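[1] based on what follows, work out the 3D shape:
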Amino acid sequence: MHERAETGRIVQVSNRVALPGETQTGGLAVALAAAMDGAPALWLGWSGRMASDARLPLETLHSGRIEYALLDLPADDFDGYYHGFANRVLWPLFHYRIDLVDYHREHHEAWLRVNRYFAEALARRLRADDTVWVHDYHLIPLARCLRELGVSNRIGFFLHIPMPPPDVLRALPVHRDLLEALACHDLTGFQTRADLDNYQHALRQHGITRHGRSGAFPIGIDVEAIAAQARSAEAERAEHDLRASLSGRRLAIGVDRLDYSKGLPERFRSFERHLESGAASAGQLTYLQIAPPSRIQVPEYQDVRRELEGLAGHINGRHAKPDWTPIRYVNDSFPQPVLAGFHRAAAIGLITPLRDGMNLVAKEYLAAQSPADPGVLVLSRFAGAAEELVEALIVNPHDPDAVAEAIDLAAGMPLRERQERWRALMARLRGNDVGHWARRFLETLRAEPRLRGGGAMTTALAGPRSGALTGDSLR
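    Below you'll find the model as predicted:
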């Protein structure tokens, strides 16, 4: 990580906060913690506790130059804010699953109230030279709430999940209000150029001309930290023990939060198609799927878990041998060094979501590989990472035969080709690691005039692959 210029604090706001000392298993929490490395910062988020009265306690902790502000939330509003609107409306909608959207007006109102609680807690702690960076779909209205409280600081927003096209977004009864809330930010960032195009198209369709800049800022990982973790003693033990359990077979691995957007049932069926294919590698691979449960109160997540348990039992019942179980399905979380060891042990990384904003696990799998004998990444074309990681084997997760063929191709790929692909992918990861991502977003946010007065700022920012600026009008 490079040093940043001292221009006031970075103030990050997210639904949850990754506190120092907590075990993190990758993804967004690790990326945000790494993005703050070395800078004076405040990070505000939900404490994980419910307020017992009308007062909303705010706990503060310090670690180095970072202050953590943890806000309790009222129980009456939390369910509607989190389980109701954020995860039963916005999450499925933004992942193109209109059929799973369960909209209730009272949940939307709770979502707005909780954003006002965040805004009130933050406004009291802001300094004049702070730069505010808001993260993800839970907090889309936060900038508008802050402006209503008189906050004039620069405010940026980054959407970590996909941005759907206007025709999908229109299924939400309050879609215009949501777009206008996004437009309140001085800078709105998206994972891919396609997400950016969807946002700009929606603004034009709705005639929203008052808005800040927007751009594609694909998120990276802390490449060298993960590579170092993969060489650590803890990772080496995990790798050794996992390899020893395979009885000479090779490993394919998937690491995904248990979620319908990750395409896990489709992946299980694709692996079964591989087992049935008669390919040279069929029967020579063990597939380990790590899927920590999340949002267990949401019925759709319970359905996915039951389906996967049934599929794993069915596939293993049909194809297992006395000394071999084709699919190992684990509902648990592991420390990052252990995951790095598991990734390093795997000849194939199976990352095949039906829709994903980026998918940092795909990048973490690559960073953990041994340069002497790297594995092969099989990646869904519907993951944002596919826009960058073009040397991976890109597949359509809805086509089980194509995924099965990619598994066999990966299993038989010659060492030289694996090394060439991996070196090209790693060069791209290092060129856009989490430090580059954070600096690029913050430098852009701090460089631009604030959103005030009339008229829109009309420059859109392309992603780092092109580095170009376009003249189109501006998650």
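[2] alpha carbons only for contacts and neighbour counts from here, please
    Noted.
[3] residue 164 contacts residue 95, doesn't it?
    Yes: with contact defined as CA atoms under 8 Å, residue 164 and residue 95 form a contacting pair (7.0 Å).
[4] could you measure the closest residue to residue 107 other than its chain neighbours against residue 189, distance?
    Distances taken as CA to CA, 6 or more residues apart in numbering place residue 80 nearest to residue 107, at 4.2 Å, with adjacent residues excluded. With distances defined as CA to CA, to the nearest Å, the gap from residue 80 to residue 189 amounts to 26 Å.
[5] again, but for residue 173
    Using CA to CA, one gets 24 Å for the distance from residue 173 to residue 189.
[6] likewise residue 276?
    For residue 276 relative to residue 189 (CA to CA), the value is 43 Å.
[7] neighbour count winner among the two?
    For residue 276 versus residue 189, neighbours defined as other CA atoms under 10 Å are more numerous around residue 189 (24 against 13).
[8] check which helix or strand covers that one.
    Using DSSP states H and E, the secondary-structure element containing residue 189 is strand 187-190.
[9] what of residue 442?
    Using DSSP H and E, residue 442 falls in helix 434-447.
[10] against which helices or strands is that helix packed?
    Contact analysis of helix 434-447 by 3 or more CA pairs under 8 Å, 6 or more residues apart in numbering; DSSP states H and E lists helix 28-35, strand 154-158, strand 187-190 as its packing neighbours.
[11] structure for this one too, so we can compare:
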Amino acid sequence: MSPRLIVVSNRIPTEAEPSGGLVVALHDCLTTQGGVWIGTSGTPVKDPAPELREIAQGAYTRMVFDISEAEHEGYYLGYANSVLWPLFHRRADLVQVQPDYADRYMAVNTRLADMLAEFAKPDDLLWIHDYHFLPLAALLRDRGVTARIGFFLHIPFPVVSDILALPQANDLKDWVAAYDVFGVQTQGDVARVMAHYRDDPDAIFDTQGRMVTLDNGVAPRHFPIGIDAHDFAALAKARADIVPLAMSPGQKLVLGVDRLDYSKGLVHRFEGFATFLDARSDDSPKATLLQIAPPSREDVDAYKDIRTELEQAAGMINGAHAELDWTPIRYIRRSIDRDTLASVYRRADVAMVTPLADGMNLVAKEFVAAQDPEDPGVLILSHFAGAAEQLTDAVMVNPYDAAEVGEAVATALTMPLDERKARHAKLRDNVMTEDIAWWTDSYLAALRGTD
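    Below is the predicted model:
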């Protein structure tokens, strides 16, 4: 009998059709593999129950645990998203260090460890996801759990100099070391994990310096996450003639799809698009940047600030460049359903995926999968997106360089068909081959020790 797979993440799907990159990926994995998915219940309660509770059965079992309002403030909004998130995304300047944040973060992880220690069996496989639960394996080991425990970090791993801003910097080493497999998105992330242990006398490296061994033999490994590419390509093709966009004949569509987050470089993107507008001639094609950016974590001050900056930038750029029949930037601050989004991906002439720091960025892969191979659009991709290690045939840019971004937009919009098809064919091959099933199989083989 195969070991039972137990997946743990902060968010767990409660709807019939899950949304969001991480949630969709894990839903697809568990639908195929079977097992148990455990996460927070979503709504803070007055008195959290001390046990897990089942909320759904099907291809896999879904279970949740409660957190209090104070824990939501300290564990989620506080330590996870006002300390770890900015730190791991190269924004140590935005880290808000408050003692109760760390206390609440550890309280939630400790209570979950108590529940998992009762629930897990020795031959289970535990797969912990993302920065919300970094200490979980160490806490489980303290409680005598001997099952194999893997971790996957969906966001970038921080550079050593930024880790020093974390009061629990030394604890981070112990947290990582407690896992049997510590998975990250890119080879660059592996290097950053290893750099964190270079001065640790208990760390042992192989002769090529590629592996770090600590206590139980954990090694950081990269597993670039993919999408259900064939399914998304089929959806986009089926929706090709159902594009809900009012655009003039010959007008070009440049697309951005991101959560409203400072790590996505949205203000820089608007500024780069503005340099393209500044340089265009009267006979150049009119191009509209459609930016879809649903808000998130609006209770965190840094997110309020980026929303204000982005709205101001859009207004200033449109004020300078708009015409009676053309609005250069169309900004939508809400979610778009998956079917509609697939049709918009298919219609887009260019996608701008230009984060300042990103673990992977599945928008880049969705755009590639959605395109018509006979007349594909062009992907503009930041060097700082994790996807840049795989999607090397995109038009690569430095998102901090507005002039370079503007030139990339001009290049993409005028790229000959033969070059577009050649670039897209290579991108599509990677997206279709290294898809979500490949990612799942690769990681679970490593966790089982069979790879």
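[12] hang on, the earlier thing: which one in the second structure is aligned with the residue nearest to residue 107 of the first structure?
    With TM-score structural alignment as the matching criterion, the partner of residue 80 of the first structure in the second structure is residue 74.
[13] now do the contacts for that match.
    The neighbours of residue 74 of the second structure, taking CA atoms under 8 Å, 6 or more residues apart in numbering as the test, are 100, 101, 102, 103, 104, 105.
[14] can you give me the strands in the stretch 51-200 of the second structure?
    With DSSP state E, counting those that start in this stretch applied, the stretch 51-200 of the second structure shows strands at 53-56, 61-65, 125-129, 148-152, 181-184, listed in chain order.
[15] how many neighbours does the spatially closest residue to residue 101 of the first structure that is not a sequence neighbour have?
    For residue 101 of the first structure, the nearest residue in space outside its immediate sequence neighbours is residue 89; the separation is 4.8 Å by CA to CA, 6+ apart. A count of neighbours around residue 89 of the first structure, defined by other CA under 10 Å, yields 22.
[16] so which of the strands of the stretch 51-200 of the second structure comes closest to residue 22 of the second structure?
    Closest approach to residue 22 of the second structure among these (CA to CA): strand 125-129, 9.0 Å.
[17] with the first structure superposed, average distance for the closest one?
    Superposed on the first structure, strand 125-129 of the second structure shows a mean distance of 0.5 Å to its aligned residues (mean CA distance after the TM-score superposition for the first structure).
[18] can you check which part of the first structure that strand sits on?
    Residues 131-135 of the first structure are where strand 125-129 of the second structure lands when matched by TM-score structural alignment.
[19] and residue 434 of the second structure? What does it align with in the first structure?
    Across the two structures, residue 434 of the second structure finds its equivalent in residue 432 of the first structure, going by TM-score structural alignment.
[20] wait, I meant residue 277 of the second structure
    When the two structures are superposed using TM-score structural alignment, residue 277 of the second structure falls opposite residue 275 in the first structure.
[21] same question, residue 320 of the second structure
    Looks like residue 320 of the second structure aligns to residue 318 there (TM-score structural alignment).
[22] pull the residues that contact the helix or strand that contains that match.
    Secondary-structure assignment from DSSP H and E places residue 318 of the first structure in helix 299-319. Where contact means CA under 8 Å, 6+ apart, the residues beyond helix 299-319 of the first structure that reach it are 258-260, 264-265, 268-269, 272, 275, 294-296, 325-329.
[23] buried sites along that helix?
    Of the residues in helix 299-319 of the first structure, those with enough neighbours to count as buried (16 or more other CA atoms under 10 Å) are 301, 302, 304, 305, 308, 311, 312, 315, 316.
[24] do stretch 422-436 of the first structure as well
    Buried residues in stretch 422-436 of the first structure, counting neighbours by 16+ other CA under 10 Å, are found at 422-423, 425-426, 428-436.
[25] list the contacts for the residue lying closest to residue 258 of the second structure once chain neighbours are set aside?
    On the basis of CA to CA, 6+ apart, the spatially nearest residue to residue 258 of the second structure that is not a chain neighbour turns out to be residue 293, at 5.0 Å. Residues in contact with residue 293 of the second structure, defined by CA under 8 Å, 6+ apart, are 257, 258, 259, 260, 331, 332, 333, 334, 335.
[26] burial count for the corresponding residue of the first structure for residue 175 of the second structure?
    Taking TM-score structural alignment for the superposition, residue 175 of the second structure sits opposite residue 181 in the first structure. Using other CA under 10 Å, the number of residues around residue 181 of the first structure comes to 18.
[27] same question, residue 167 of the second structure
    Look at residue 167 of the second structure: counted by other CA under 10 Å, it has 14 neighbours.
[28] also the one 5 residues further on?
    Under the neighbour criterion other CA under 10 Å, residue 172 of the second structure is assigned a count of 15.
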